[in-house]
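Student: Can you look at this prediction? I've put the sequence above it.
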Amino acid sequence: MTALIELERVLYIEDEPDIRLVAEIALRQVGGLNVVTCAGGEEGLGLICDFMPQLVILDVMMPGMDGPQILLKLRDMPEFRETPVVFITAKVQPDEVEQFKRLGAADVISKPFNPMTLANDVRAIWAKSHD
């Protein structure tokens, strides 16, 4: 059995500036992760190859390109075909969560999230995706 590679680089695409700021603080300062945040899909896809995140967090509902559309674009990129993607959304009914997982999401985090546990929640999803 190989040892789990530690999660270090996370890309978070979120259109709401306040949520983006809280998540960045939660992941970087509380969680010790290297985080890049973007306000939308085009921006995120434009810098993803330079940053090479190990895990991507996507808001589901965004203007322009939504989270599921971004996920499909990531899966078309060979270097991100296997990268765990986590949706973050207020839409967490069981059928909605199942739909996101069928699209290929590793998991779903509900909004509002707890800033003190967000990094640990993300690390748990990372570990589960490498079982």
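Tutor: Happy to help now that I have it.

Student: okay, CA-based contacts and neighbour counts for the rest of this
Tutor: Will do.

Student: Quick check, central residue of this protein?
Tutor: Ile57 (1.0 Å; CA atoms, centre = their mean).

Student: which residues touch that residue?
Tutor: Val10, Leu11, Tyr12, Ile13, Val85, Val86, Phe87, Ile88 (CA atoms under 8 Å, 6 or more residues apart in numbering).

Student: Am I right that it is in a helix?
Tutor: No. Counting by DSSP: H, G, I helix; E, B strand; the rest coil, Ile57 is not part of a helix but strand.

Student: Glu14 touches Gly64, doesn't it?
Tutor: No. Using CA atoms under 8 Å, Glu14 is not in contact with Gly64, being 11.9 Å away.

Student: what's the overlap in contacts for those two?
Tutor: Common neighbours of Glu14 and Gly64 are listed as Gly40 (criterion: CA under 8 Å, 6+ apart).

Student: Please compare the first structure with the one that follows:
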Amino acid sequence: MSKRVLVVDDEADIRAVIQGCLEEIAGWEVMIADSGEQGLQIAAQEQLDGILMDVSMPGMGGLEALQKLQQNPQTRTIPVALLTAKVLPEEQKLFASLGIVGLIMKPFDPMILVDLVASVFGWES
């Protein structure tokens, strides 16, 4: 079953790698946003199965965008996984309290990215 995933990241190369992996390996439909604001707009308009969101972006970061997603009845039920380069122990507690489905650490191995994403969203086939 094909999944629809939104990737929100301000780095074009990261977006391209994730989109390429998920579309070519998994055959999922991938939408792209380069900012938290754009991610919120797409999430409100599209039927999504999951969102991969970068934590640190200029303007509205991933945590602020996540809060806004959770406050909106239209987007509240979309599972969100955070993309992050560094996680401090105190941040792990914070992330756990945010209601996200998981973390994907950067840099990630493109060869296992599909499995990583499927695993955090609970999409094991």
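Tutor: Sure, I can see it. Remember, predicted model here, so these are calculated numbers, not experimental data.

Student: between the contacts of Ile57 of structure 1, which has the most around it?
Tutor: Neighbour counts for those, by other CA atoms under 10 Å, peak at Val85, which reaches 30 neighbours.

Student: In terms of neighbours, single out the busier of Glu14 and Gly64 of structure 1.
Tutor: Taking other CA under 10 Å, Glu14 of structure 1 and Gly64 do not tie; Glu14 has more neighbours (26 against 10).

Student: how do the contacts of Ile57 of structure 1 look in structure 2, which are kept?
Tutor: Checking these against structure 2 (both residues aligned by TM-score structural alignment, their matches' CA atoms under 8 Å), the contacts still present are Val10, Leu11, Tyr12, Ile13, Val85, Val86, Phe87, Ile88.

Student: Could you report the distance from the equivalent of Leu88 of structure 2 over in structure 1 to Glu82 of structure 1?
Tutor: Under the alignment (TM-score structural alignment), Leu88 of structure 2 pairs with Gln93 in structure 1. Look at Gln93 of structure 1 and Glu82 of structure 1: by CA to CA, to the nearest Å, they are 26 Å apart.

Student: which of those two has more neighbours?
Tutor: Neighbour totals were compared for Gln93 of structure 1 and Glu82, and Glu82 leads with 14 against 10 (other CA under 10 Å).

Student: How about the more buried one: what's its closest non-neighbour residue?
Tutor: Nearest residue to Glu82 of structure 1, sequence neighbours excluded (CA to CA, 6 or more residues apart in numbering): Arg75, at 7.5 Å.
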